[in-house]
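Peer 1: Got a predicted model here, sequence first, then my questions.
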Amino acid sequence: MDFEDFNNPQVAALPNHLRQYIVGQHYEHYTPIDQAVWRYIMRQKFSYLTDVAFYPYIPGLVKAGLTIDHIPRLQEMNHALAKIGWGAVTVDGFIPPAAFMEYQAYKVLVIAADIRQLKHIEYTPAPDIIHESAGHAPIIADPDYHQYLSYFGSIGAKAMFSAQDYELYEAIRALSILKEMPDADPIGLKNAEEQVAYWQQNMGEPSEMALLSRLHWWTVEYGLIGTLEKPKIYGAGLLSSIGESATCMQPHVKKLWYTPEAVNYAYDITQPQQQLFVTPTFQNLIAVLEQFADKMSFRIGGSYGLQKAVESGNTCTVVYSSGLQVSGTLTNFMKDANGQPAFIKLTGPAALAYADKQLNGHGKDYHKDGFSSPVGRLKGYDTPFEDFNRDELLSVGVSVGEQAQLSFESGINLKGIVKTLLVKNGKTLLITFEDCTVKSADGQILFDPAWGVYDMAVGESIISVYSGAADKNTFEEIGYSPKTSTYHPTYSEQKLNLHRLYQRVRNCREQKSGYDRLPYIWDQLQQDFPQDWLCALEVLEILDHKNDEQELALIITQFLKDKAAALPELKKLIEDGLYLIKHPVEQ
């Protein structure tokens, strides 16, 4: 698919490894029923959420390029969002958490292209265009909130994740897809639910990404703001659920202050929440995030960060105190007597970078068999090795063409002929040796001259370890690809006939003509689609506002009331729809 940036600077800046998740919106795939679902939900939002949503939400809908009457086109949203420094792209359902976070860091909303079915109009566990656009986008207009959102993304993009994280992600994605299928196999659905439950119970120690996902859930998705007694909604999961946005305010849903302790509360994406967290301000969200980030590998570095990288088993970046960045899969590291890193070993393709740009000649092709290097100070020197001046370098033989002998405080020893030095901003980053031998304190061979040229990283310590490559574009990092695809139905002729009835009602409302066809449409609904309620509601809305066909209006009203009484799951939906006919909303 050709990349479309919608003339939006934020979208245009997306790197290749994120562009792979983008899919076309295919606006023509939205059915007249889809448009009616959007309109119903948006009318409910303008009615109910005016009182319970955080103030910027309602004006934010307009600022995000959203209208009551039609599903937004991506170009419309990007035109509006560009004015507040954001952009939007459409994706295929749930994307991996790490990619989702990085999109936020680039100030781009990822919007699931699909829309929920009518039977899931109150809530869907699957991401859809209602949740993403009408949930997330409007609050972004608040400057403190969009600062939090993008900052969260930049931190989340560095979070370590585990193999179990991806298993749970796949299980949740598969379940959400099945739940949105009109005729999902009950056995398959049960198995998918069991898979989610299994991985939720067998995650082991939560990874940084898993813990961050909790903070994201309790703020961005299900957050409340204000006071415990009278909070307002800002979380997109609540704003996009016309069911839970009401029930969440009831006393049985506990309201707790949002503090760093929220990270200890797991969540279930398929169930209503048992408790919610209230923040007094959006600045408090940033304060809590800062406290959590201080405990992450990218800020702690050292042996702690290296161990997290080994456990991850994925591409990570190790940052030396000199500024040198080493990207690849860390498989082992050695500690000195004080527990500090003494030696790192990456297996498989690796790359070296500085300031997030790959160093010339040090890409994955050159370091295709991995990379290893000592860490630490040289024995007998108080000055960090990377800060040695010319005389100090000469004192240990580090001069091009000369043989150097380096003894590290950890006991590691190196002997070899200096081929090149790489210096940036006054710090030595890398020394390349020929005929080089590296041994550990106990005499173990860490590098043998027969293995070729040896590139040694220079740095007193490891100051940061984070997920992903330093220079993702040159590392040619191919992001994780989901195993499942979202469901796209093929409609029967009968279903297409229902679509046509919905479209005729829509045409009548928008064109303000063809009212004489409404009795016929009602007859067709009664004859062929007696289970439908939303199209009947739309017919009644037009009749009521025109004050026409009053007898027919009474018949449809009684039909809807009878249906609400017979089917408890439709009671609130129909009653809310009838209320809006008498109390219309305007944008």
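Peer 2: Perfect, thanks for sending it. Numbering: from 1, shown residues only.
Peer 1: make it CA atoms for all contacts and neighbour counts henceforth
Peer 2: Noted.
Peer 1: Can you classify residue 362 by secondary structure?
Peer 2: On the three-state scheme (DSSP: H, G, I helix; E, B strand; the rest coil), residue 362 is labelled coil.
Peer 1: for the one 5 residues further on, same thing?
Peer 2: With three-state DSSP as the basis, the three-state label of residue 367 is coil.
Peer 1: and it, how many neighbours?
Peer 2: Residues lying near residue 367 (other CA atoms under 10 Å) number 19.
Peer 1: Could you double-check that it lies in contact with residue 347?
Peer 2: No. Using CA atoms under 8 Å, residue 367 makes no contact with residue 347, being 9.7 Å away.
Peer 1: Next up, a structure to set beside the first:
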Amino acid sequence: MAYKQGGILGLEKALKAQTVNTIELNSGLQISGVLDTYLSKEVACLHEPTFVRLRGPAQLCIKGSQIQGHGTHYHFQGFSSPLGLLRNEAKCLSIMDSQDLLRLGLVIGYRAHLEFASGIELIGTVTKITRGKGKIILISFESCTVRQNENILFQPDWGIFDLAVGHTITSIFGGPADRVHYNHLDDFVAKRVRPRKIPSQKLKEFELYQFIRQFRSRADSTSDPHTQLEKLIDSYFTNFSSNWLAGVELLELSVALNSKKNCQHLEEKLMESKNQKPEVQQCITEGIRLAHQVPCLLGKNGS
């Protein structure tokens, strides 16, 4: 099969083909196998895939290289995972830093409860967080249950659950990602198609998160961190003040730099943002509390 296309259109082609294909996520994670089924839902006005299940043998890769311990012998029965953003989170789990993981309870040895924007819930004990090319690509859980309402997608007695981290499918192409290790040496040709266009405002939000991440990792070696932080906060108030998560991250940095004026302004804005759904109010309250109680380690990028 010769195509390279993402999203639901790519999934439909793979489902009809019933051959080995590779699903590539925005995190860079590649999942190879025969697509068995998928779920989708309208999230944030976009119809997006929310869950995929592949029949075995399956393989997980990054940049065409099989991830150690995630070959066809381990995933001989197949692979499945929810996809998409977490509820009330504006950025992908793949680019979250150590502060984000702590806030979400994603700490090795601890019980975590994740709810996706699609409504899928995951409850399990974190056993491993796998990174690739600077991003989080897999989170492994034991004693794990994944469900959507009454529909059980994974249950504890099935073993370790590996969560594929990524909120969009960037491409699907014929054949396994690492053909040598998959033992599948047929010649596959992928025809590239234009990727889905991301709204400009969303791209600007991604840029803001990237600037915040860079500042967090370099603030201790910057000559004037206070001025740089002021610029980030000005950009936030001008263009992104409705994004409470970015506000919480900037509050963390302001607390770390002991910038009381910025702390006051950001907290006032965040308190205004609490006039939303109860779950959003709870997240903002917890974010403000953690910003003051959990030290923000400048110079650490969390990856």
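Peer 2: Great, that's in hand. Treat the numbers as computed from the prediction; the structure is a model and nothing was measured.
Peer 1: could you say what helices and strands the longest strand along structure 2 packs with?
Peer 2: Longest strand of structure 2, by residue count under DSSP state E: strand 46-62. Applying 3 or more CA pairs under 8 Å, 6 or more residues apart in numbering; DSSP states H and E, we find strand 46-62 of structure 2 packed against helix 7-17, strand 29-43, strand 78-82.
Peer 1: So which of those is nearest residue 252 of structure 2?
Peer 2: In terms of CA to CA, the element of those nearest to residue 252 of structure 2 is strand 29-43, at 28.8 Å.
Peer 1: In structure 2, which residues correspond to stretch 19-37 of structure 1?
Peer 2: Counterpart in structure 2 of stretch 19-37 of structure 1, with TM-score structural alignment as the criterion, is absent.
Peer 1: if I read this right, residue 2 of structure 2 contacts residue 175, doesn't it?
Peer 2: No. Between residue 2 of structure 2 and residue 175 there is no contact under CA under 8 Å: 9.4 Å.
Peer 1: Tell me if residue 561 of structure 1 really is in a helix.
Peer 2: Yes. The assignment for residue 561 of structure 1 is a helix, going by three-state DSSP.
Peer 1: What about it, how many residues nearby?
Peer 2: 17.
Peer 1: Over to residue 281 of structure 2?
Peer 2: 17.
Peer 1: in structure 1, what residues pair with the helix or strand in which it is found?
Peer 2: Using DSSP states H and E, residue 281 of structure 2 sits in helix 278-293. The aligned range for helix 278-293 of structure 2 in structure 1 is empty, by TM-score structural alignment.
Peer 1: same check, this time on stretch 90-99 of structure 2
Peer 2: Taking TM-score structural alignment, stretch 90-99 of structure 2 hits residues 382-391 over in structure 1.
Peer 1: Give the buried residues for whichever helix in structure 2 runs longest.
Peer 2: The helix that spans the most residues within structure 2, counting by DSSP state H, is helix 200-218. For helix 200-218 of structure 2, a neighbour-count test (16 or more other CA atoms under 10 Å) marks 205, 208-209, 212-213, 215-217 as buried.
Peer 1: repeat for stretch 347-364 of structure 1
Peer 2: Result for stretch 347-364 of structure 1 [16+ other CA under 10 Å]: buried residues 347, 349-354, 358-359, 362-364.
Peer 1: What is the neighbour count of the closest residue to residue 535 of structure 1 other than its chain neighbours?
Peer 2: Leaving aside its sequence neighbours, residue 535 of structure 1 sits nearest to residue 502 (CA to CA, 6 or more residues apart in numbering; 6.0 Å). If you count neighbours by other CA under 10 Å, residue 502 of structure 1 ends up with 25.
Peer 1: Enumerate every residue touching residue 502 of structure 1.
Peer 2: 32-33, 36, 535 (CA atoms under 8 Å, 6 or more residues apart in numbering).
Peer 1: What range does the helix or strand that contains it cover in structure 2?
Peer 2: Residue 502 of structure 1 is part of helix 493-511 when elements are defined by DSSP H and E. On structure 2, no counterpart of helix 493-511 of structure 1 exists by TM-score structural alignment.
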